Every structure is written in C-alpha cells, then in structure tokens.
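**Q** I need the structure of the sequence given here:
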Amino acid sequence: MNIVFKKLSKKKGFTLMEMMIVVAIIAIMIAIIIPTFKGALDSAYAAADEANLRAYYSEAMANSVLNGGDPEKPDDGSKITVNGVEYTLHGSAAYKVEKGQLIITYTPNGGGSAVTIPGGDNSGK
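**A** As a prediction, the model looks like this:
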C-alpha cells in the first residue's frame, strides 16, 4: 500500500483547479485590456481626423485666396482630399461657408466632444 502512495505523490504537472485559476486570471486581464485599447484607438482616430481636417481647411482657404471666390466644400462629407491624398474620416464632419470663411465642425465617433475648425470666435465681431 505504501508503494501506491509513493507513485501518486511523484506525479508531475498541474491540477485541473490550478489550470482553471490561470484561465480565469487571463480572462479577467483580457476583459480589462480590450476596452482600454478601444478607447485609445478611438482617440487616435479622432486626432488623425482632426489633423487631416486642419490640413484640408488650410488647403481650401489657400486655394480660395489664390483663385478668388469661396472655399470649396468636399462632395462627400466622409472623405476629404489633401494634396492629392484621399482620407476617410472615422467621425462625422459638417462643412459650411460664411462670409468667405470655411467652417468645419467635426464630431468623433465614440462620444467625444465636437471640434470647430478654425477654432476661436467665428462670429466676425
């Protein structure tokens, strides 16, 4: 009988309970990490969109000054072209021209706050 216990006690490896605990810890870590990465990705998309819209604004206003007339708004509000490169926005943008000034209002996906380009007071006071 003593021989049987010696054979069982020399077994190597993990028990089922230990494996279940490791899997549970990994699942909890994944549940915490995924929303964090999604938030960071949404912030990165919003920053890239805002930078592209500012470049589009600069190009449209420069063309307006050089060629005369009002600045052009894009045909499709979800796509803009800057220096011949087309960008697809991840948020939504609204364009309007007032007194020869292009005004862009950008709202990022994911519930961020709207940004007006150009910033500051556009009332003309």
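**Q** please make it C-alpha for all contacts and neighbour counts, starting now.
**A** Noted.
**Q** which parts of this structure are helices?
**A** Using DSSP state H, the helices of the chain run over residues 2-9, 16-67.
**Q** another sequence for comparison is provided below:
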Amino acid sequence: MEMLIVVAIIAILIAIAIPTFASSLNKARVATDEANIRSGYASVMAQVLTDDKIDVEGNGEDKNVVYKLNKDGSVTENTATNEYKMQGTPSDNVEIAGQTVTKWAKGNTVTYTYNYKTNKVTIAVGAGK
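**A** As a prediction, the model looks like this:
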C-alpha cells in the first residue's frame, strides 16, 4: 500500500513538471529565434551600409531589396542557401530592432526588405517552404 502511494505521488509530480519543462523549452527556442532575427538584421544593415546605391537623403529610387536569413546567421539577397527556420512559437508579437514582428509559428522563415527610398529595413516572418 505504501508503495502505491509513493508511485502515485511521483506520477503527480511528473504530471506537473512536464508541462512546465515544455513551456521553458519553448521560451528558450523563442529567445534563440529573437537573437537570430537581430543577428540577421545586423547583417542586412552591414550590407546596406557598404552599398554604393544608398542615398542617405532619401532621394534614391523607390526600389526594394529582399534578404533572407540563413542558418549560419548570414543573409543573402532574394534566396537563402540554407534557410533558417524558426524553432519556437511566441505567445505574442515581439519587438525587435524598434519594429513589431508579428507572432510566428515553428518552421517559418525570416525576410528583411530594404527600401532605397526610405532607407528602412522591414522584418517579416512568413510561412516556411
């Protein structure tokens, strides 16, 4: 009888611990995703700053360039060589680099759109392929 009580108590503790662990694991994955988005944003800004076509007064042509985030943290124009896929799912929208990034799902990919006219980078997390 005592053994059954001990087993029941252990089962209850496990039932409480597993959801808590899963939630903590998702939070860690979301934090990793946020760090990777910030890293990609920094990579885009580095490429943009070395681009000769940039007109800091905003007199450039109204043209967008799309960059995609790779697994290694680099960004490539138009197509990713080894596209980074989101690992977690946040509970709400996330603020990154002064922008609100819409809540994403696991497996989504990241794109950065730079506009030559406004000199702004827009971050978007969309459906994975």
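**Q** what's the TM-score here?
**A** Superposed pair, TM-score by TM-score structural alignment, normalised by the length of the first structure: 0.56. Supporting alignment: 88 aligned residues with a Cα RMSD of 3.0 Å.
**Q** which of the helices of the first structure sits closest to residue 90 of the first structure?
**A** helix 16-67 (6.5 Å; Cα to Cα).
**Q** so which of the helices of the first structure is the most surrounded?
**A** The highest mean neighbour count among these, using mean count of other Cα atoms under 10 Å, belongs to helix 16-67: a mean of 14.
**Q** who are the packing partners of it?
**A** Counting contacts by 3 or more Cα pairs under 8 Å, 6 or more residues apart in numbering; DSSP states H and E, helix 16-67 of the first structure is packed against strand 79-82, strand 101-107, strand 115-117.
**Q** residue 2 of the first structure: which of those is closest?
**A** Evaluated over those, closeness to residue 2 of the first structure peaks at strand 101-107, with 74.7 Å, by Cα to Cα.
**Q** before we move on, the earlier item: any chance of the helices and strands packed on helix 16-67 of the first structure in JSON lines, with mean neighbour count and distance to residue 59 of the first structure too?
**A** Formatted as JSON lines, these follow (neighbours: other Cα atoms under 10 Å; distance: least, Cα to Cα, whole Å):
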{"stretch": "strand 79-82", "mean neighbour count": "16", "distance to residue 59 of the first structure": "7"}
{"stretch": "strand 101-107", "mean neighbour count": "19", "distance to residue 59 of the first structure": "11"}
{"stretch": "strand 115-117", "mean neighbour count": "17", "distance to residue 59 of the first structure": "13"}
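**Q** could those strands be laid out in TSV, adding distance to residue 6 of the first structure?
**A** Below are those laid out as TSV (distance: least, Cα to Cα, whole Å):
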stretch	distance to residue 6 of the first structure
strand 79-82	73
strand 101-107	69
strand 115-117	72
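**Q** and those: which comes nearest residue 26 of the first structure?
**A** Proximity to residue 26 of the first structure, assessed across those by Cα to Cα, is greatest for strand 101-107 (35.5 Å).
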